[in-house]
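Chemist: curious how this folds, go ahead:
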Amino acid sequence: MFHRLTGAAFAAVLLLAAGCASEVTRQVIDAPVATPQAGKRFTLSQPASFRLDSGYGRTVPAHAEFAGVGRIAQGLVFRPIDIVLTVEGKHMHEAYAVVRDDTLVGFYLPVEKAFSPLSQTTPFLLIERKQ
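Modeler: Sure thing, here's the model as predicted:
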């Protein structure tokens, strides 16, 4: 009886562990370097949907506003202004969009000073707002 109960308890723990969200993939990097886009405002021209490796998906709405922050090796970094952008896995992380060639390639995580790549990139056309 004791062995059956132990086996059942072990199986239950394995099932619970399998159901937990995975950690967000990230690489620690240096802070973004200023660029001519830093401080300028941009608007997303069309909605952009993406799915993280952790399984969570998001859609950034058209007309969402971003401010240029700078550049990291992976692309230009844009901070969301009028929306909250997060990436989720085991934990939730504040995120800035990282864009290369009008494509969302991942996220800069400002608290962790890290880059979280997207396995599948998506179009992310930002248009500079005229002041």
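
Chemist: CA atoms for contacts and neighbours, from now on please.
Modeler: Will do.

Chemist: ok, residues contacting the top strand by length along the chain?
Modeler: Longest strand of the chain, by residue count under DSSP state E: strand 114-123. By Cα atoms under 8 Å, 6 or more residues apart in numbering, the residues outside strand 114-123 that reach it are 24-30, 48-53, 102-109.

Chemist: and it, what's buried?
Modeler: 114, 115, 116, 117, 118, 121, 122, 123 (16 or more other Cα atoms under 10 Å).

Chemist: Proceed likewise with the subsequent sequence, for comparison:
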Amino acid sequence: MVLARLPAAGVLATALLLAACAAPVPVAPATLARLDRPHPDLVMPARVRVDLPTGRARALPHGSIWRAVGRVPQGVVYQPVDTVFTIVGRNVHEAYLVVQGTALQGFYLPGESNYSPLAAPLSLPLAQGANP
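Modeler: Reported below is the predicted structural model:
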């Protein structure tokens, strides 16, 4: 009787494991281009929650500083200063912000030379004088 239930339990366990797998981070190839002019650092005056297309969320920490390091078609690319920022899907990816105006468009993934878009741009509450 117990043996008859084992295959069903195995199928159920496998189904649960597959359902628990994280979604991959959506990406497209991107080439980081040089900036045509200097851009001021961005400073987060408050913690900013970013909902990722994978269903997970990340926070841009209060007081974090981001330095312009290049450009992709979607905006200016900002690398965090003195820290590493990551986004998570099926894998963990180092990520830089991609900002157009004062809106976060997505992330540049430097280890893969990919761009990962947000579902919708997110307005950033940037510190005074820290506009891209």
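
Chemist: sorry, back to before: and the contacts of strand 114-123 of the first structure, which are buried?
Modeler: Listed as buried from the contacts of strand 114-123 of the first structure are 24, 26, 48, 50-53, 103-109; burial here means 16+ other Cα under 10 Å.

Chemist: turn the residues you listed into JSON lines, including secondary structure and distance to residue 2 of the first structure.
Modeler: Shown next, in JSON lines, are those (DSSP: H, G, I helix; E, B strand; the rest coil; distance: Cα to Cα, whole Å):
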{"residue": "24", "secondary structure": "coil", "distance to residue 2 of the first structure": "39"}
{"residue": "26", "secondary structure": "coil", "distance to residue 2 of the first structure": "43"}
{"residue": "48", "secondary structure": "strand", "distance to residue 2 of the first structure": "54"}
{"residue": "50", "secondary structure": "strand", "distance to residue 2 of the first structure": "48"}
{"residue": "51", "secondary structure": "strand", "distance to residue 2 of the first structure": "44"}
{"residue": "52", "secondary structure": "coil", "distance to residue 2 of the first structure": "42"}
{"residue": "53", "secondary structure": "coil", "distance to residue 2 of the first structure": "40"}
{"residue": "103", "secondary structure": "strand", "distance to residue 2 of the first structure": "57"}
{"residue": "104", "secondary structure": "strand", "distance to residue 2 of the first structure": "54"}
{"residue": "105", "secondary structure": "strand", "distance to residue 2 of the first structure": "52"}
{"residue": "106", "secondary structure": "strand", "distance to residue 2 of the first structure": "49"}
{"residue": "107", "secondary structure": "strand", "distance to residue 2 of the first structure": "49"}
{"residue": "108", "secondary structure": "strand", "distance to residue 2 of the first structure": "50"}
{"residue": "109", "secondary structure": "strand", "distance to residue 2 of the first structure": "48"}
